[in-house]
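The following comprises the amino acid sequence and a computationally predicted model.
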Amino acid sequence: MLPTMVANTLGYLTIFFEEEAFEAALGVNLTIVLVIVTMLVEIGKEYAKTTSYIMVQLWMIVSVMMPFLEVVLQTYAFHLRKSSKKVNDEIPKKTGMKHWISDEGLAKQKDSVLNIEEVRNRKLRVITWILKKGILVGYLSFVAIFFITGMVSKEAALDEKTNE
């Protein structure tokens, strides 16, 4: 479990990479997913189908989901940033375009671009919050619940053995 926690910590740190290092962050997280899946397969071969095996599988599945969600959300945020730059570059100039001759038409076009930008910025803020806080809080909550459940079930098993 410690290797998966270290891998997930490294994957989480990719959230703080610069926007230009998107490919590096993507590569790190996909490598982490592959490593954890490999560990999951190897553990599946070694353990019998017991309660502890099910708990280990649950741990590994959640450990795979964390970097996977980071990849999906970082990719979506990258797409939003990239499309935002495209829209800003494509705002038509007044000169040389017949349907943009009036100042009203240009103002309406800029207003619609600003509304699109507001929506994109709101989406980016939500994605950033999920990446920086939501995934971390969710993962730490899972770790706490996982270990508390393990301690309670271990204590119940010990009580059962002493009563026999």
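That came in fine, so what should we check first?

drop to CA atoms for contacts and neighbour counts, all remaining ones
Noted.

Tell me which residues of the top helix by length along the chain come out buried.
In the chain, assigned by DSSP state H, the helix with the most residues is helix 51-89. By 16 or more other CA atoms under 10 Å, the buried positions in helix 51-89 come out as 56-57, 59-60, 62-68, 70-71, 73-75, 77-78, 80-81, 84.

ditto for stretch 132-145
If you call a residue buried by 16+ other CA under 10 Å, then stretch 132-145 has these buried ones: 132, 135-136, 139.

Return the subset of those residues lying in helices.
Counting by DSSP H, those contribute 135-136, 139 to helices.

For the most centrally placed residue in the chain, which residues are in contact?
By CA atoms, centre = their mean, the chain has its centre lying nearest to Glu70, at 2.0 Å. For Glu70, the contact set (CA atoms under 8 Å, 6 or more residues apart in numbering) comprises 11-12, 15, 29, 131.

In addition, the following structure is provided for comparison:
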Amino acid sequence: MIFYNTDENKETVVDQKTIIQIIAHKDFRYQMAGPDSIKNVYIFSGSENDLSLSRTYQVNLLCNYDMMYYPFDSQVCYIEMITKGNNDHLVDLVPHQLDFLGPQELSQYFVRGFQQCNSVQRGKKSLRVEVLLGRRLLGNALTVFLPTALLTVIGHLTNYFKPFFFEAVISVNLTVMLVLATMFLSVSATLPATSYVKMVDIWMLFNLFIPFIEVFLHTYIDQLRDDEGEVKEVNSHGKSRKIEPITTIQVVKEKLVSINEMIQQDALREHYNRKNINQKKLKFASMISLRLTPTIAAIFFGTFWIFGLSLYFFPRELGAINPTCN
């Protein structure tokens, strides 16, 4: 036999470590040894009983893991033993007893199940043992998902700050982005490098994108407030500070009280048009920040966890790699 999925295709051998035993049939017939025998033994026909050959092997298996659905992924690692040479017509591979004597809890995975079956590998008879490995979600939930979700919620709560605390709003969201970026890099460094994006990467990138949108919206809203031409009150090192409107608005206000009726009418028309447009933009931006952004985040969180838990609790069946192994 050949261990097919090992580095050097290790073969079975018959050496001093091999143990051969006679499995006596319960109804076997025997007779006493004749007078010419020097031992007091029973003699029986070997064709009526079986011989058992056993040997212990320690091999390093080559298993391909798909990390795309990390940490909801389940991996199938297998032992593939095939016949050597042209011995197919002399050997029947019959799955019998399979015992897993190792620990069920491993460093990164735990054993979810195992099975053995017959299959065909490169036109040869094969005996396949498959082991299904899964991950514990609690560790990842407490160290990755829960902290990132809490940081995203903290960043969103800044939408309910008063306009007076604009600087604090920007500072909180930028701090959230910095912490999320640091966590993203640390999580990525602990995982194998892959050419494809993993589920945890999608989660981290989405949470990193939320505070960026918040900063963008608050900056845009603050700019619209400046266009209103009113005295603005800001927070300066814990003290209130008033800022005069920008120059272009000041010029418009001077035209509003012009003695020239034509100039005054044009100024009034421009003033109210600008004010209506700004009010609509402010309302739309506030709607995005207070309603649309949390709605999209809630939909993403729900979809992500429903899909992930469906993969976790209903993993692909053993034998999915080789459909003949059922």
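Looks like it arrived, so ask away. Treat the numbers as computed from the prediction; the structure is a model and nothing was measured.

And the TM-score between them?
Scored against TM-score structural alignment, normalised by the length of the first structure, the superposed chains reach a TM-score of 0.87; 157 aligned residues with a CA RMSD of 2.0 Å.

re the thing from before, whichever of the contacts of Glu70 of the first structure end up buried, select them in ChimeraX.
Buried residues among the contacts of Glu70 of the first structure (16+ other CA under 10 Å), as a ChimeraX selection:
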select :11,12,15,29,131
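
Please produce CSV containing the contacts of Glu70 of the first structure, extended by distance to Val41 of the first structure.
Compiled in CSV, those are given as follows (distance: CA to CA, whole Å):
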residue, distance to Val41 of the first structure
Gly11, 20
Tyr12, 23
Ile15, 27
Asn29, 18
Leu131, 27
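
Need the max-distance pair from the contacts of Glu70 of the first structure.
Taking CA to CA, the two most distant members of the contacts of Glu70 of the first structure are Asn29 and Leu131; they sit 13.0 Å apart.

Which position in the first structure pairs with Ile306 of the second structure?
Using TM-score structural alignment, the equivalent of Ile306 of the second structure in the first structure is Ile148.

cool, Asn140 of the second structure as well?
Alignment note (TM-score structural alignment): Asn140 of the second structure has no counterpart in the first structure.

can I assume Asn140 of the second structure sits in a helix?
Yes: read with DSSP: H, G, I helix; E, B strand; the rest coil, Asn140 of the second structure is one of the residues of a helix.

Could you check how far it is from Leu51 of the second structure?
For Asn140 of the second structure, the distance to Leu51 of the second structure equals 51 Å [CA to CA, to the nearest Å].

which of the two has more neighbours?
Using other CA atoms under 10 Å, the more surrounded residue of Asn140 of the second structure and Leu51 is Asn140, with 16 against 12.

what kind of secondary structure is Ala48 of the first structure in?
Following three-state DSSP, Ala48 of the first structure is assigned to coil.

Can you give me the neighbour number for the aligned residue in the second structure for it?
Matched by TM-score structural alignment, Ala48 of the first structure corresponds to Pro192 in the second structure. For Pro192 of the second structure, the neighbour count with other CA under 10 Å is 8.

do the same with Glu80 of the second structure
With other CA under 10 Å as criterion, Glu80 of the second structure counts 22.

Looking at the first structure, name the residue matched to it.
Correspondence of Glu80 of the second structure to the first structure, assessed by TM-score structural alignment: none assigned.

give me the element Glu80 of the second structure is part of.
Glu80 of the second structure is part of strand 74-82, with elements assigned from DSSP states H and E.

Check which helices and strands that strand sits against.
strand 2-3, strand 124-134 (3 or more CA pairs under 8 Å, 6 or more residues apart in numbering; DSSP states H and E).

Would you format these as JSON lines with distance to Lys283 of the second structure and mean neighbour count included?
Listed next are those as JSON lines, based on distance: least, CA to CA, whole Å; neighbours: other CA atoms under 10 Å:
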{"stretch": "strand 2-3", "distance to Lys283 of the second structure": "69", "mean neighbour count": "20"}
{"stretch": "strand 124-134", "distance to Lys283 of the second structure": "48", "mean neighbour count": "21"}
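
and Glu317 of the second structure, which of those is closest to it?
strand 124-134 (8.5 Å).

Now the element after the host helix or strand of Ile22 of the second structure, going C-ward?
In the assignment (DSSP H and E), Ile22 of the second structure maps to strand 19-23. Using DSSP H and E, the next helix or strand after strand 19-23 of the second structure towards the C-terminus is strand 30-32.

What range does that next one cover in the first structure?
Counting by TM-score structural alignment, strand 30-32 of the second structure falls onto no part of the first structure.

Is Lys132 of the first structure in contact with Ile15, as I believe?
Yes: between Lys132 of the first structure and Ile15 there is a contact under CA atoms under 8 Å: 6.9 Å.

For Glu317 of the second structure, what is the corresponding residue in the first structure?
Taking TM-score structural alignment, Glu317 of the second structure has Glu160 as its aligned residue in the first structure.

Where does its match fall, secondary structure wise?
In this structure, Glu160 of the first structure sits in helix 135-163 according to DSSP H and E.

Repeat that for Gly44 of the first structure.
Gly44 of the first structure belongs to helix 22-46, assigned by DSSP H and E.

same for that helix, what does it pack against?
helix 2-13, helix 51-89.

residues in the first structure aligned with stretch 154-167 of the second structure?
Across the first structure, the stretch matching stretch 154-167 of the second structure (TM-score structural alignment) is residues 10-23.

ok, and what's touching the matching stretch?
Residues from elsewhere that reach stretch 10-23 of the first structure, judged by CA under 8 Å, 6+ apart: 25, 28-29, 32, 67, 70, 74, 78, 131-132, 136.
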